[in-house]
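*Asks:* Have a look at this prediction, sequence included:
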Amino acid sequence: MTPVELSRTVLRAVRRAVDEGELSVAVPVRVVVTPPGPGGRGDYATNIALQLARPAGRPPRQVAEILRPHISRTEGVADVEITGPGFLNIHLGGAATAALVRSIQAGAHEGAYGHSDDLRGDVVELRIPYDIRAEVVADALVRIIASQGGRVEVEHAEPVNLRPVPAPEDPAPLGPDAARWALLHPAVHDRPRVTADLLVQRESNPLFRVRYAHTRARALHRNAAALGFTSTPGDVRDADHHLPADAPSEDATSLTTALAEYPHALSHAATHRAPDRLARHLVTVADALLAFQHTVLPRGEQKPSAAHRARLALAEAAGTVLAGGLSLLGIDAPEHL
């Protein structure tokens, strides 16, 4: 279940509460659902009860108590907790993770995950200066905006409406992939750093982490095949609903959250003409996968379980998202590093 889908779920809960006479408020147009902040719990949280408290004439926690059962009955929601003055903290079940993975898998065959028709019919005119960074940013935006159904027309003309801060030196010696990352990863108003650090294979290099995470996803697929099992979307927890001690459940949650938020990051990159938002989110996905990867394969004398197959599916989904995002940026996603 993605944040967008969960937002719709909460909105439907509000509408049901109003229809059943439990609340007397105007149903909002949209509901914001985000990862929980400090002190929060679960996979996602919303402050909708605090927003509705005043128009409903009720304390926020009372509004939260009214909405809680309506959200809890939704398929894919395992539990809903109320924290603080009335925040609704939502725990997703294994079915939600499986549905997310299936959505990503389907996207690999039917039209990439995160792509949409939100900008269908929109024509974005980009007028850029004769500058290498402007050219690279515009080239990435052509693909990113197309992923949301829009079309981009690029020309060198005045008045310029896309003028990224130029690179301090020619990035070409870095090679095509590192050069593009150097120009796309910073926000367009920030000066890019064109340094050989982007060629070094170490954790401090975000490009390396993204590409390495993709290779790890592919390696996990090959290693699982060598062990005689393949992936199946499902609950990543073991039969007793706990990951092993060396694989805290937060790692699986972090990866699931990062994958679920990818469409939102891609949409923002398109609407705000900001490929850096996509690049930074790929780093988030990569870091989450690298923290999670150690839980995927059986260890020692362990036999592959349903949880292992589900974790493999989640890791493969992350690899698919990383490859798709890098492709939109015009950067290669290698099988090996």
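*Replies:* Looks like it came in fine.
*Asks:* Only C-alpha atoms from now on, for both contacts and neighbour counts.
*Replies:* Noted.
*Asks:* Residue 109 versus the residue nearest the centre of the chain, what's the distance?
*Replies:* Against the mean C-alpha coordinate of the chain, by C-alpha atoms, centre = their mean, the closest residue is residue 262 at 2.6 Å. Distance, residue 262 to residue 109, using C-alpha to C-alpha, to the nearest Å: 18 Å.
*Asks:* Leaving out the residues flanking it, which one is nearest to the residue nearest to the centre of the chain?
*Replies:* Distances taken as C-alpha to C-alpha, 6 or more residues apart in numbering place residue 114 nearest to residue 262, at 6.5 Å, with adjacent residues excluded.
*Asks:* Second structure for comparison follows:
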Amino acid sequence: MTPADLSRTVVRAVRCAVEDGELPAEAAVPQRVVVERTRPGGVGEYATPVAFQLAKSAALVPAHVAGVLARRLAEVPGIARVEITGAGFLNFVMAPLSAARVVRDVLARGERYGFAEEPELRARVVRDAVVRIRLGQGLDPGGPLPTAPVPRRLGDVRAAYGAGAAAWAMLCVAPHETPVFSPRLLVQGEDSEFFRVRYAHARSRALRANAADLGFRAEPGEVQDAQAQAHADTGTAAPTDSAAPLLRALRDYPLVLEAAAHHRAPERLVRHLVELADALLDFQYRVLPKGDEKPSAAHRARLALAEAAGTVLAGGLAQLGIDAPDCL
């Protein structure tokens, strides 16, 4: 279950609880529920404060609402356990990840993986009208957003650093913070996050070409990671070339996109693309056969995972208005 699936699952649980009378009709069923990664030291992998929102509209105690939803959600496939913390936060422990499911989702949606579903007709018409009206008034479609300008003393940063690198510098910090333009933006090496993200995308495309030369193609499947599982069982750190970090970064991408849009914070997407790129660069050495090794189903599954990561990197960069070249 992906974070986007989890958000929709919580909405369905709320709707069913109201329809079955476990929650009063006054409890306003939300169209979307915000689900975020659990903070360090928290319980489980994801959490949502939806019980507080519902409790306010229905004049109930948040803990009661959380209890009603927890009982329903604990029975959903893909959710291993639901716990309530604090005054009513719902925390989710998820079932083990399926690499094949994540890869198939990415391949099916392409660069639109992680995008919210298109609204129905009337919602689109209303939304487009509101956007046009706001633009006609000289306002941002999402409302005014305080943004620190580029210092004048820096001159034309796009000419100095290139459009992509300049955009990266402007988007990697919160809008109210002053962007920093450093010579590191132009470095073609590991010291530059901007380079690493685009290079990781290029590596995913190179892996596909190299695999074609070896006579095999990607095929979604479970990525065997027995070494990483052994480390997880013993509580020790997983190897850096494990598939687990890459798989988690892919799974969390839709959640990051939603949070970036909700909070109007593109820097969240920037940080996640760096995490995804670093995971792919670590994982890339496990993709192709080595020496006299023949291509196997495991290699095809690993290649599919790498290709999915490249697709997501390209889509994320496109959201930031930055190109993703196939080679660097």
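*Replies:* Thanks, I have it. Note that the coordinates shown come from a computational prediction; the quantities given were computed from them, not determined experimentally.
*Asks:* Tell me which stretches of the stretch 51-200 of the second structure form helices.
*Replies:* 62-73, 99-109, 121-136, 157-161, 163-171, 193-213 (DSSP state H, counting those that start in this stretch).
*Asks:* among these, which is nearest residue 312 of the second structure?
*Replies:* Of all the helices of the stretch 51-200 of the second structure, the one in closest proximity to residue 312 of the second structure, counting by C-alpha to C-alpha, is helix 99-109 (7.3 Å).
*Asks:* What is that closest one packed up against?
*Replies:* Using 3 or more C-alpha pairs under 8 Å, 6 or more residues apart in numbering; DSSP states H and E, the elements in contact with helix 99-109 of the second structure are helix 244-262, helix 297-319.
*Asks:* Using JSON lines, please lay out those helices together with distance to residue 83 of the second structure.
*Replies:* As requested, these are arranged in JSON lines below (distance: least, C-alpha to C-alpha, whole Å):
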{"stretch": "helix 244-262", "distance to residue 83 of the second structure": "20"}
{"stretch": "helix 297-319", "distance to residue 83 of the second structure": "31"}
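*Asks:* Just say which of these is most tucked in.
*Replies:* Comparing these by mean neighbour count (mean count of other C-alpha atoms under 10 Å), helix 297-319 ranks first with a mean of 24.
*Asks:* quick one: that one to chain centroid distance?
*Replies:* Computed by C-alpha atoms, centre = their mean, to the nearest Å, the chain-centroid distance of helix 297-319 of the second structure equals 13 Å.
*Asks:* Packing partners of it?
*Replies:* Against helix 297-319 of the second structure (3+ C-alpha pairs under 8 Å, 6+ apart) you get helix 99-109, helix 193-213, helix 244-262, helix 266-283.
*Asks:* Any buried residues in stretch 238-249 of the first structure, and which?
*Replies:* Buried positions in stretch 238-249 of the first structure, judged by neighbour count with 16 or more other C-alpha atoms under 10 Å: 243, 247, 249.
*Asks:* For the second one, which non-adjacent residue is closest in space?
*Replies:* If you skip the residues right next to it in sequence, residue 247 of the first structure has residue 295 as its closest partner in space, 5.8 Å away by C-alpha to C-alpha, 6+ apart.
*Asks:* mind checking how far the one you found is from residue 82 of the first structure?
*Replies:* 30 Å.
*Asks:* cool, residue 11 of the first structure as well?
*Replies:* Here the distance between residue 11 of the first structure and residue 82 of the first structure works out to 17 Å (C-alpha to C-alpha).
*Asks:* Check residue 313 of the first structure too.
*Replies:* Summarising the geometry, the distance separating residue 313 of the first structure from residue 82 of the first structure, computed by C-alpha to C-alpha, is 31 Å.
*Asks:* before we move on, what about residue 97 of the first structure?
*Replies:* When C-alpha to C-alpha is the yardstick, residue 97 of the first structure and residue 82 of the first structure sit 22 Å from each other.
*Asks:* What of residue 233 of the first structure?
*Replies:* Using C-alpha to C-alpha, one obtains 29 Å as the distance from residue 233 of the first structure to residue 82 of the first structure.
*Asks:* Between the two, which is the more surrounded one?
*Replies:* Set residue 233 of the first structure next to residue 82 and count neighbours by other C-alpha atoms under 10 Å: residue 233 wins out with 25 against 19.
*Asks:* Report the contact partners of the more buried one.
*Replies:* For residue 233 of the first structure, the set of contacting residues under the criterion of C-alpha atoms under 8 Å, 6 or more residues apart in numbering consists of 97, 98, 99, 101, 102, 309, 310, 311, 313, 314.
*Asks:* do residue 307 of the second structure as well
*Replies:* By C-alpha under 8 Å, 6+ apart, the neighbours of residue 307 of the second structure are 204, 205, 208, 218.
*Asks:* Good, we can wrap up now.
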